[in-house]
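[1] just to be clear, the model below is a prediction. Sequence and coordinates:
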Amino acid sequence: MARDSNDTTPLTARAELIEWFAAGEKPRERFAIGTEHEKIPFYRETRAPVPYDGERGIRALLEGLGRETGWEPILDLGNIIGLSAEEGGAISIEPGGQFELSGAALPDVHATAAELATHLAATKRAADPLGISFLTLGMSPKWRRDETPVMPKSRYRIMAGYMPKVGSLGLDMMLRTATVQVNLDFASEADMVRKMRASLALQPVATALFANSPFTDGRPNGFLSRRSEIWRDTDADRTGMLPFAFEAGFGYEAYVDWLLDMPMYFVKRGDTYHDVSGASFRDLMAGKLAQLPGEYATVSDWANHASTAFPEVRLKRFLEMRGADVGDPGMIAAQAAFWVGLLYDESALDAALDLVKGWSPANREAARATAPRLGLATPVANTTLGAVAAEALAIARAGLRARGRRDAEGRDETIYLQPLEAIVAAGRTRAEDLLADYEGRWGSCVRAAFSECVF
C-alpha cells in the first residue's frame, strides 16, 4: 500500500463498515485494471542488497525517480518512502527495499503494459547512475534475512515486531519476497461474490503458472514458489483461502466480520503510528482500546485495517489477486490478462465458476498447500493444476476476445497470454527452467541470476 488512509470521518456502526466495501461498486462500463508489482533492487557490481541511506541508496533512488517523473514525495517521519502521481499511480517501498509500482486504474491490458514500460524506463534512468538493477524473481536468491536492509517505515516496524509471534516466516515475507497483484472491480455484492469464489479457487493455478522463486540463501529451496509457501507460515489470522467465502450467504457482511475478528497492527493519528498489535477493532469502535483509551474508529482506521489482511484474494473497494510471484514484464502483463479474461466477461466468469464448482474445501486447501512445491503437477479433484490451467487459459482467451479491446495495431488483449500458453504447452514453470539452468550452465551457482533475471 503506497499511502495509508487519513480520512478522519468517525465510524459508529457495523453497517458503516459494510457500506465502505459497497461503495466500491462500479458500473461495468467503468471497470478498470490496477497492477501492483514489486522488484528487488541490488547493486550490479557486488550483487549486494541496497540499503535505504547513502549516496546510492533507496532514498537517493526515490529522489532520482521523483525528478524523472515529477511525482510528489510521500514522507514518513521526514523520510521519503514513496512517490505519488496526480493521475493515481504511486511508488512505494516494501520492508526489504522492494520497489513497488502501484499502477493507476486503467481501461485495458494494453494500457497496463504501456504503464509498466514507462515506469521501468523511468526507473532505469534513475537507477543506472546509482549502479542499481532489479531482479525479476519472486524471492531474493542469495542474501540471508539478516543481510537484508530494513526500510524506515513506521508501519513496518510494528509489523516486524508482531510477525514472529504469529508465524515463523513473516519476516521472510516482509524482507525477501516480491509479488505482482492485479486489482479488479465489481458491479454489485453478487458480482463480488462470484468473482471472489472463482479467483480464490483458481489462485493456486496462478501460483503454479507464475512460480518463480526457487532459490533462497544461494541454493535451491525445494519449492517452485517459495514466496507462496512462506505465506502459509506467516499469520493464519489474516491469510489463506477464506473457506467462508464459499458458504451460503457470503457477502460484504461476512468479510467485515472476518476483519473484525482479525487482530490489528496499528492505529494512525496524524503522522504517528501507534502500536496496537493484537488488539481488537471492535474495541476501537467502542472507544475501549487499551492502548488508546477514548479513541474511536475512523474511516481511515478501517481502510488501513483492511489493508493488513493478506488472504489469497483480498477484498477492499476492489478485488486483489495475490497468488503470483513477480516475473519479467511479459509475465506481469500476462497476469493482468489472465484475470481480466476470466473475470470481466460474464460468459467467461460463468465458465470459470463451472470449472471449479466440484471442488470441495479440502480440494482447494490441498491445492493451495501443494502448488508452491509441485506447481502444475499439483493434483486437484482427480486432475492436475496443469490441466486446469489449460482450461482456464482457454476461458481467459475467450473472455479477452469478447472484450474486444484493441491496440493501435489492431491486436486484442489475448497477445498477453502467450507466455502462459507457452508454460502450459511445455508443462514447465519458469522456476523449473531456472532450476535446470542452476544444475546445468550456471554451475550450481545463483550468480548468473543477477545478470539473467533482471528487468
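    On my side now, so go ahead. Residues are numbered from 1 along each chain as shown.
[2] from now on I want contacts and neighbour counts done on CA atoms only, so please keep to that.
    OK.
[3] quick one: residue 337 from residue 25, how far?
    Here residue 337 is placed at a distance of 21 Å from residue 25 (CA to CA, to the nearest Å).
[4] which one's more surrounded, the two?
    Using other CA atoms under 10 Å, the more surrounded residue of residue 337 and residue 25 is residue 337, with 28 against 18.
[5] that one and residue 419 touch, don't they?
    No. Counting by CA atoms under 8 Å, residue 337 sits too far from residue 419 to count as a contact (10.9 Å).
[6] what sits up against the longest strand belonging to the chain?
    Using DSSP state E, we find that the single longest strand of the chain is strand 33-43. Strand 33-43 is contacted by residues 48-50, 94, 97-109, 112, 131-137, 139-140, 178-185, 326, 332, 336, 340 when judged by CA atoms under 8 Å, 6 or more residues apart in numbering.
[7] and what of stretch 5-17?
    In contact with stretch 5-17 (CA under 8 Å, 6+ apart) are residues 256, 270, 285, 296, 297, 298, 299, 300, 301, 302, 303, 304.
[8] for those residues, pick the one with the most neighbours.
    Counting by other CA under 10 Å, top hit in the contacts of stretch 5-17: residue 301 with 27 neighbours.
[9] immediately after the strand or helix carrying it, which helix or strand?
    Assigned by DSSP states H and E, residue 301 falls within helix 299-306. Sequence-wise, the next helix or strand downstream of helix 299-306 (DSSP H and E) is strand 310-311.
[10] and that following strand, what does it pack onto?
    strand 239-240 (3 or more CA pairs under 8 Å, 6 or more residues apart in numbering; DSSP states H and E).
[11] which secondary structure elements does the strand it packs on contact?
    strand 310-311.
[12] okay, now the one to match up with it:
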Amino acid sequence: MSNPGEQDTTPVESIGQLAGLLAEGGKPRERWRIGTEHEKFGFVLPAAAGPERTPWMPPPYAPDGIGEILTDLNRQDGGGRWEAIEDRGKLIGLKGIGPERGGSVSLEPAGQFELSGAPLASLHETGHEMARHFEAIRPVSRSLGIGFAPLGFHPMARRADMPWMPKSRYAIMRNYMPKVGTLGLDMMTRTCTVQVNLDFASETDMLRKLRVSLALQPVATALFANSPFYEGKPNGLLSNRAHVWTDTDNVRSGMPLAFFDPSFGFEAYVEWLLDVPMYFIVRDGQILDVAGRSFRAWMKGERQDGLEGLVPTIGDFEDHMTTAFTDVRLKRFLEMRGADAGSPEMMLAQSALWVGLLYDDAALTAVDALVRERDWADYVALRAAVPRQGLDAPWAGGVAHDLAARMVAIAAEGLRARAVTDGNGRDESHLLAPLQAIAAGAPTQAEHWLERYHGAWQGDVSRIFAEAAV
C-alpha cells in the first residue's frame, strides 16, 4: 500500500482512467525488471529463552524483538540506505534510499520479516541482493537471540501464539477476515511466501503472461511446497500455506475464471476489482476502516458508512489494488504469488522459473502452447489438489510432476536465450538447478522435511528451525 503522505489525491472520474493507470505499467523489453519479495519467520533461539520468550516461538515487536531489528537496519551505514516508515509513532517498515532505492523492508501481521527487493535487471543481481539482506539482519537478530527461517507455514505455533504487529491495516483485516473465511487469520499470522514481480510490454503482452502464469501457479505451489507441519506434527499436507488460501477470502483470491476470458484486459480487471469489498482508506495519515464497503458504489456517490463526504482518489484505488489476493496479481506489473517461502536457493529459483518462462519470446510461445493443451477449469481443479498431493496430483492421465518437468525445461531454454551472464560467464539458467533436481526425481522441500521428521529428528519438529535458518 502507499506510505502515509504519498497517496495520489487525484479524484477518480472513470473506469477508463483506472484502466489507464494499469496501462502505464507497459514498458519496452529493455526496461523489464525483476523484483523479488520474500518473507521469513523469526524465532527465539533456545539460548535466549526465558519466562517471556519460548524457544522456537516468534519474537514480539518489542521489547528486544522485530522492532529493534528494523531500528538497527535504519541505523546501519549512518542512515544512508533506509528511510523510516511509521504508523502512529511505531516503526513498521523501511523504504530504500541510496544504494537500496526501489526496495523496502516491511512487517507482515505476526512479524514475518519481508524484503521487497528493488527492480533489478538480472537474477544474478537478485541473488546478491538476497545475500546482502540476510547478512545485514544476522548481527542484530543474533544479539537479540532471534533467528529467521523461511518456511511456508509456521511448523509449531498455534494461532494464539503469534504476536500482532502495530500496523493499523492489520487491525482492520484481523477484524474482517473471520467474516469472510475460516483461515484468514492463519494466512495473516502463520504463512510466509516468496513472489516475483515482472513487467509487461502492453495489454496484449500482459494478458498472455497473466493467463500462462495464473494457469501454472498450482504447479509452482507443488514445486515449492515447504509447509508440511501443523502445530508440531505432519497433517497430510505438503503446503499448508496453499491450503489456507482455499478459505481465506475467496471473493478476492484464487484463480478467477474471468481472468481467462478472451476479452479480459485492463478495463475488465478494473471492473472485477471494483466489486471486491474494500478494507481501508487513508486520510490525513490515518488508516480508516471501511471494510466491506463497495468501491464501485463509492465512485457512484452512493451513501456508505465511513465514506460520507469523501471523494475516491487514485491513491485509494492503488491501495485497493493491494487487497486483491489472486494467485497472480495485476498492478502496473504482474506478481507471481503461488509459492511457499523456502531456502534462499529455492526462492531465487522461483524468480528464475518465471523469468525464464515469461521474458523470452520463444519460451513464452512454448509455455503458452503447453497451457492451452488443457481447459482453464483443469488448472483450477489442480489448485485444489496440490496442497495435499503436490507433484503427485493427477494431471492429464499422469501427474503434475510431468507438467512441472516441462515447465522447468522451457524456463531453462528461456534463461539461456536471455544470455545474461555473471562474472564467471554463467547465464541465469544455473539458478534453476534445485528445480531441475526435483524434475529428475529429487524430493521437494516439504518431502525432505518429512523424511527428516520420520528419520533423524525422531518426531521433533523444532529441529527444522536450525536446518532452515538463513
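    Yes, it's here. Treat the numbers as computed from the prediction; the structure is a model and nothing was measured.
[13] quick TM-score on the pair, please.
    Between these two chains, after superposing, the TM-score reads 0.98 (TM-score structural alignment, normalised by the length of the first structure); 454 aligned residues with a CA RMSD of 1.2 Å.
[14] which of the contacts of strand 33-43 of the first structure count as buried?
    48-50, 94, 97-106, 108-109, 112, 132-137, 139-140, 178-185, 326, 332, 336, 340 (16 or more other CA atoms under 10 Å).
[15] so which of the residues you listed are in helices?
    109, 112, 332, 336, 340 (DSSP state H).
[16] which of those sits closest to residue 56 of the first structure?
    When these are compared for distance to residue 56 of the first structure (CA to CA), residue 332 comes out closest, at 27.2 Å.
[17] from what I see, the closest one and residue 326 are in contact.
    Yes. Contact criterion CA under 8 Å: residue 332 of the first structure and residue 326 qualify, at 6.8 Å.
[18] joint contacts of these two?
    What both residue 332 of the first structure and residue 326 touch, as defined by CA under 8 Å, 6+ apart, is the set 37, 180.
[19] got the residue ranges for the helices in the stretch 351-470 of the second structure?
    361-371, 376-389, 400-418, 433-439, 445-454, 463-468 (DSSP state H, counting those that start in this stretch).
[20] pick the most buried one from these.
    helix 400-418 (a mean of 21; mean count of other CA atoms under 10 Å).
[21] quick one: that helix aligns where in the first structure?
    With TM-score structural alignment applied, helix 400-418 of the second structure matches the range 385-403 in the first structure.
[22] ok, average deviation of that stretch from the second structure?
    Stretch 385-403 of the first structure, aligned to the second structure and superposed, deviates on average by 0.6 Å (mean CA distance after the TM-score superposition for the first structure).
[23] report the contact partners of the spatially most central residue of the first structure.
    Residue closest to the mean C-alpha point of the first structure, counted by CA atoms, centre = their mean, is residue 181 at 3.7 Å. For residue 181 of the first structure, the contact set (CA under 8 Å, 6+ apart) comprises 35, 36, 37, 320, 321, 322, 323, 324.
[24] what's the counterpart of it in the second structure?
    That one, residue 181 of the first structure, aligns with residue 195 by TM-score structural alignment.
[25] so how far is residue 8 of the second structure from its match?
    From residue 195 of the second structure over to residue 8 of the second structure the distance is 26 Å, taken as CA to CA.
[26] what's the answer for residue 336 of the second structure, then?
    26 Å.
[27] who has more neighbours out of these two?
    residue 336 (25 against 13).
[28] work out for me the element that one sits within.
    strand 334-340.
[29] in the first structure, what residues pair with that strand?
    Counting by TM-score structural alignment, strand 334-340 of the second structure corresponds to 319-325 in the first structure.
[30] what residues does the matching stretch touch?
    Contacts for stretch 319-325 of the first structure (CA under 8 Å, 6+ apart): 137-138, 178-186, 192, 196, 199, 203-204, 206-207, 209-213, 225, 227-228, 311-314.
[31] which residues of the first structure does stretch 116-123 of the second structure align to?
    With TM-score structural alignment as the criterion, stretch 116-123 of the second structure aligns to 102-109.
[32] need the counterpart of residue 279 of the first structure in the second structure.
    Looking across to the second structure (by TM-score structural alignment), residue 279 of the first structure lines up with residue 293.
[33] pull the contacting residues for its match.
    Taking CA under 8 Å, 6+ apart, one finds 277, 278, 279, 304 in contact with residue 293 of the second structure.
[34] how much space between the corresponding residue of the first structure for residue 144 of the second structure and residue 448 of the first structure?
    With TM-score structural alignment as the criterion, the equivalent of residue 144 of the second structure in the first structure is residue 130. According to CA to CA, residue 130 of the first structure and residue 448 of the first structure sit 21 Å apart.
[35] so which of the helices of the stretch 351-470 of the second structure is nearest residue 187 of the second structure?
    helix 376-389 (14.3 Å).
[36] on that earlier part again, can you count the residues close to the match of residue 144 of the second structure?
    Neighbours around residue 130 of the first structure, by other CA under 10 Å: 18.
[37] that one contacts residue 56, correct?
    Yes. Using CA under 8 Å, residue 130 of the first structure is in contact with residue 56, at 5.1 Å.
[38] hang on, the earlier thing: among the contacts of strand 33-43 of the first structure, which are located in strands?
    Residues of the contacts of strand 33-43 of the first structure located in strands (DSSP E): 99-102, 132-135, 179-184.
[39] doesn't residue 84 of the second structure lie inside a strand?
    Yes. Counting by DSSP: H, G, I helix; E, B strand; the rest coil, residue 84 of the second structure is located in a strand.
[40] excluding chain neighbours, what is closest to it?
    With CA to CA, 6 or more residues apart in numbering as the criterion, residue 84 of the second structure has its nearest non-adjacent residue at 4.8 Å, and that residue is residue 94.
[41] alright, calling it a day.
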